[in-house]
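Trainee: no sequence for this one, just the structure:
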């Protein structure tokens, strides 16, 4: 595992998004634009995101991100090569509350950028478990969690 630098000090209630793929700048700008859109039933909530956009994180693994992320975040979102090439920019959500014995595939799932705020908030207040989202993604034909709005 490569030692990566700090990911900064995001606001406590901001969703943490780490860019790990640097192959397509226009796609990345489209993802960022979606992440910054207001959200909620009537788009009444401001999107709060802490974006780590530093090439030192290029090709970082889930384990490398997990090693430096604050556990208070509970979930970190990666803009990896799969997200950059996915028709809906499906980011990778990583569970930071992984416990011993967690089976492979139970600690990550994919979601559209518009769903990041809802998932982050529900995880931050411990209202919805990570496995609930893993199961929700598994029920979707694209294996993606979509925004409820």
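Mentor: Noted; the coordinates are in hand. None of these values were measured; they are calculated from a predicted model.
Trainee: make it CA atoms for all contacts and neighbour counts henceforth
Mentor: Noted.
Trainee: residue ranges of the strands in this structure, please?
Mentor: 15-19, 49-52, 75-79, 91-95, 108-111, 144-145 (DSSP state E).
Trainee: Just send those back as JSON lines, with mean neighbour count and distance to residue 58 too.
Mentor: Converted to JSON lines, the strands of the chain look like this (neighbours: other Cα atoms under 10 Å; distance: least, Cα to Cα, whole Å):
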{"stretch": "strand 15-19", "mean neighbour count": "25", "distance to residue 58": "7"}
{"stretch": "strand 49-52", "mean neighbour count": "19", "distance to residue 58": "11"}
{"stretch": "strand 75-79", "mean neighbour count": "26", "distance to residue 58": "10"}
{"stretch": "strand 91-95", "mean neighbour count": "25", "distance to residue 58": "15"}
{"stretch": "strand 108-111", "mean neighbour count": "24", "distance to residue 58": "19"}
{"stretch": "strand 144-145", "mean neighbour count": "24", "distance to residue 58": "23"}
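Trainee: before we go on, here's another structure to hold up against the first:
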């Protein structure tokens, strides 16, 4: 695979589907609203889950498996151990859920689940928790029967 994750100092939200620009803008707005809500929960501490939004045609049609390979090849495992994909389901389904994907190096044990869906408003909270104290597996434990993490 010749592509690489963007050289960005922040967590990545990658648009992988180009079907609907308005849907993408809605998702970005919902993620920002979730970050603002998170900041209200911790007044004075101002948590800033720093995210880079990637809308690059080179990543359109990127599959979760391909994203996982890119994560494993990335030099900044601490920052890019998990990426959030805005895929076809994000752009077309009413809940606008994104796909959180972690690399092989993030597996806590063999056969661990390496992806789950989450609401846009939860992206900031999940990214912040993953970059500070929680493991990917801990979030997987809270995924509902429908495959979506809800906090």
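Mentor: Right, received. Where do you want to start? The structure displayed is predicted, hence computed values, not measured ones.
Trainee: Next, format the strands of structure 1 as a markdown table and append distance to residue 62 of structure 1.
Mentor: Conversion of these to a markdown table gives the following (distance: least, Cα to Cα, whole Å):
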| stretch | distance to residue 62 of structure 1 |
| --- | --- |
| strand 15-19 | 11 |
| strand 49-52 | 15 |
| strand 75-79 | 8 |
| strand 91-95 | 7 |
| strand 108-111 | 9 |
| strand 144-145 | 18 |
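Trainee: gap between residue 50 of structure 1 and residue 99 of structure 1?
Mentor: The gap separating residue 50 of structure 1 from residue 99 of structure 1 is 25 Å, by Cα to Cα, to the nearest Å.
Trainee: Correction: the previous question concerned residue 77 of structure 1.
Mentor: From residue 77 of structure 1 over to residue 99 of structure 1 (counting by Cα to Cα), the distance is 19 Å.
Trainee: and if you look at residue 24 of structure 1?
Mentor: 35 Å.
Trainee: cool, and residue 65 of structure 1?
Mentor: 16 Å.
Trainee: Those two - which one has more neighbours?
Mentor: The residue with more neighbours, out of residue 65 of structure 1 and residue 99, is residue 65; 23 against 9, by other Cα atoms under 10 Å.
Trainee: so what's the alignment partner in structure 2 of that one up against?
Mentor: When structure 2 is aligned by TM-score structural alignment, the residue opposite residue 65 of structure 1 is residue 67. Listed by Cα atoms under 8 Å, 6 or more residues apart in numbering, the contact set of residue 67 of structure 2 reads 83, 101.
Trainee: how about 10 Å then?
Mentor: Taking Cα atoms under 10 Å, 6 or more residues apart in numbering as the criterion, residue 67 of structure 2 is in contact with 4, 5, 14, 59, 73, 82, 83, 84, 85, 101, 102, 103.
Trainee: you'd agree the first one is up against residue 68?
Mentor: Going back to what we said before, that points to residue 4 of structure 2. No: between residue 4 of structure 2 and residue 68 there is no contact under Cα atoms under 10 Å: 11.2 Å.
Trainee: Any chance you could list residues touching both of these two?
Mentor: residue 74.
Trainee: So between the two, which is more surrounded?
Mentor: In this view residue 4 of structure 2 and residue 68 are compared by other Cα under 10 Å, and residue 68 has more residues nearby, 21 against 14.
Trainee: Quick check: closest non-adjacent residue to the more buried one.
Mentor: The shortest distance from residue 68 of structure 2 to any non-neighbouring residue, by Cα to Cα, 6 or more residues apart in numbering, is to residue 103 (4.7 Å).
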